[in-house]
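**Q** return atomic coordinates for the entry below.
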Amino acid sequence: MTLVINRRPANGDNVRAITFDRQGPATEVLRLAEQAPPAAPRAGQVVVRVLSRPIHPGDLVGVEGLSGVPRQRHSFPVSPGLEGMGVIEAAGEGSDALRPGQRVAFFPVPGSWSELVTVPAEFAVPVPAGVRDETAALMLVNPLTLLILMRAVEQAVAESAGGPVVQTAAGSTIGKLVSSAAKRHGLPLINLVRSDAGARALQDRFPDHPAISTADPGWRTQVREAAGHRGVPVVLDAVGGSLTRDLTSLMADGGTLIVYGMLGSGSTALESLALTPRELTVQGVSVSRWLSRTPGQRAEDVSFAASLAETDPDLFEVAGSYDLADYAAAIAHARRPGKTGTVLLASPAP
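**A** So this is what the prediction gives:
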């Protein structure tokens, strides 16, 4: 793991932030800047000094844009990121449950790649005492994504004739969370990873779920055998691209392809998948939809996330932690094939 160098802002009144004003390659458009601290929090807000924040694929999509979509320009520099953890520096009225000095995790709060952020009190989640800062930085987005995915999977499975679920990118943080949840709920799962070594490691960790490497030329046959030579009713896919055609070829007619990421290369035309004659469903799922849940439902989800961080911290793996100034190296690490865990950007505690 990369050591975090204890750096301080050059100007005591300013704070550091990674910013960009136009979309493009991250290493070209991002820069480390100093900016004025935020204003005093209003009612229902807290100001948080961010100590650690993850680099999620979606953060980089926000910086670089999507293929085929015109790139955006911003009238003023903005900071990436939606998730992080830190310490409350000031609390506005109506935030009685939150106090200065308290550790909190937060999501969704734009601009987490800054050292100070203003957080709506409803999105500031107290960090349990036994949870480490690095775990707390990952405490919300991935578990909330897990809940959204599992709800979609359970609904699709209930509407099918039964059978195992196939998931891609099974060695990722989300993939391991899904494997753990599948074990708890007795959901038959077939895990796909892109290397033989990754398949062996995942099989050792989750022996109840077959782990298959797509680097093996016979991986499709192995999936069919693991599925009992039946079509797979549900595929949970974070890869997309050229892999989509192979995945749908393994599916049962009437099956559902749940897409929540675009980690792969290449593309697959929808008209080549015979969606209509096979009655296949393609369903996109995003954690951004989480805000559409009621406050009570969101509170239950957050409680689950905090409890998972306490009871299963090993599911919140950290690949490395870098100071904000080393963001280029951190992004390169986040994109490194075969990495295990999530890369963090850290700031020194005051």
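
**Q** going by C-alpha atoms from here, please, whenever you check contacts or count neighbours.
**A** Noted.

**Q** report the contact partners of Met251.
**A** Residues in contact with Met251 (C-alpha atoms under 8 Å, 6 or more residues apart in numbering) are Gly231, Val232, Pro233, Val234, Val235.

**Q** farthest pair within the residues you listed?
**A** Gly231 and Val235 (10.6 Å; C-alpha to C-alpha).

**Q** the two: which has the busier surroundings?
**A** Set side by side, Gly231 and Val235 show more neighbours around Val235, with 25 against 20, by other C-alpha atoms under 10 Å.

**Q** which ones are touching the spatially closest residue to Asp216 that is not a sequence neighbour?
**A** Excluding its sequence neighbours, the residue lying closest to Asp216 (C-alpha to C-alpha, 6 or more residues apart in numbering) is Asp196, at 7.5 Å. With contact set as C-alpha under 8 Å, 6+ apart, Asp196 has these partners: Ile212, Ser213, Ala215, Asp216.

**Q** next, the second sequence, to be compared with the first:
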Amino acid sequence: MVKAIRIHAPGGPEVLKYEDVEVPAPGPGEVLLQQKACGLNYIDVYHRMGAYPLPYPAAIGMEGMGVVEAVGGGVEAFKPGDRVAYADMPPGAYAEARIMPWHRLVKLPDSIDDRTAAAMMLQGMTVEYLIRRTFKVQKGDTVLFHAAAGGVGLIACQWLNHIGATVIGTVGSDEKAELAKAHGCDHTINYREENFVERVKELTDGKGVPVVYDSVGKDTFEGSLDCLKPRGMMVLFGAASGPAPSIDPNLLNKKGCLYLTRPSLMVYNKERAELEACASALFEVVTSGKVKIEVNQTYPLSETAQAHRDLEARKTTGSTVLLP
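**A** Below you'll find the predicted structure:
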């Protein structure tokens, strides 16, 4: 038996139960992992609340790092003792040990430590597909990135800065503004004190930006569209404030023939080759020092409920790791 977090019904952080569970031997194509660290992400909140329904009792957690303990039949890419990481289906990262399909794992470079690995996979690979594949940001582009002091935001600010883009980031406090600036954000907008649409227009001489990256959803969606230049792209990749409103497609025409996409990491990394290329690009910018992963909070796995409360209250910055 090992300890794991399970939910038996959707709800608030109180539904997260720290329980004993059995972990079977790995079957064909599977790997048994002894987990060293687990990442905390907003998709975990969506699973907990039932926005993305799971069969109950449900395991949650999409990101982790561990050591291979055993492999099932047909697994040749990994062997016991390998350090691996993942950010993928099926959920179940909140556990001391778990089974994962081998083809969703990647081997870790020795230069990346356990906690950094657990904190970087989902957020870092999300940044990779957003800025290199969803909208390929070029040197000299100006982009708007919401929640710039969050885990994804801090990685994005650094990576975009490395590319040579100008980053405008929204934040919720002066402290978060300083944090974002320290990680490559050129201009910060405290959305509690400023109208971010007006400020973006001011910073771009009224032109707007070619792309907006929005993980906030309901509270920022319409304003984000108004920040785009003609034929700009709205990249909606989350809903921290709630689902974005439904819109008439004609609105995109009226606002300048805009593009709107709702991408996800799982689709962008569906093929093994895509996953490997994405992870490789992330490992390169991290090991080179161009992007630093900030693990600003750690919690014992038994205190996962409190970690969720702090995440939803926007008390966290950078990345958060749960320790089994």
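
**Q** TM-score for this pair?
**A** TM-score of the superposed chains, computed with TM-score structural alignment, normalised by the length of the second structure, equals 0.88; 321 aligned residues with a C-alpha RMSD of 2.7 Å.

**Q** re the thing from before, of the contacts of Met251 of the first structure, just say which sits nearest to Leu146 of the first structure.
**A** Of all the contacts of Met251 of the first structure, Leu146 of the first structure sits closest to Val235, with 14.7 Å by C-alpha to C-alpha.

**Q** strands of the stretch 101-250 of the second structure, start to end?
**A** With strands called from DSSP state E, counting those that start in this stretch, the stretch 101-250 of the second structure shows them at 106-107, 142-145, 166-171, 187-190, 209-214, 228-236.

**Q** got those strands as JSON lines, with distance to Lys79 of the second structure columns?
**A** Shown next, in JSON lines, are those (distance: least, C-alpha to C-alpha, whole Å):
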{"stretch": "strand 106-107", "distance to Lys79 of the second structure": "11"}
{"stretch": "strand 142-145", "distance to Lys79 of the second structure": "40"}
{"stretch": "strand 166-171", "distance to Lys79 of the second structure": "42"}
{"stretch": "strand 187-190", "distance to Lys79 of the second structure": "46"}
{"stretch": "strand 209-214", "distance to Lys79 of the second structure": "39"}
{"stretch": "strand 228-236", "distance to Lys79 of the second structure": "38"}
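
**Q** mind listing the helices for the second structure?
**A** Assigned by DSSP state H, the second structure shows helices spanning 42-49, 114-129, 151-163, 174-182, 196-203, 221-226, 250-254, 265-268, 272-287, 304-312.

**Q** state the distance from the one residue sitting closest to the centre of the second structure to Tyr129 of the second structure.
**A** Centroid check for the second structure by C-alpha atoms, centre = their mean gives Gln123 as the closest residue, at 3.2 Å. Going from Gln123 of the second structure to Tyr129 of the second structure by C-alpha to C-alpha, to the nearest Å gives 10 Å.

**Q** ok, now Leu203 of the second structure?
**A** Separation of Leu203 of the second structure from Tyr129 of the second structure (C-alpha to C-alpha): 26 Å.

**Q** out of the two, which sits in the busier spot?
**A** Between Leu203 of the second structure and Tyr129, counting by other C-alpha under 10 Å, Tyr129 is the more crowded of the two (19 against 15).
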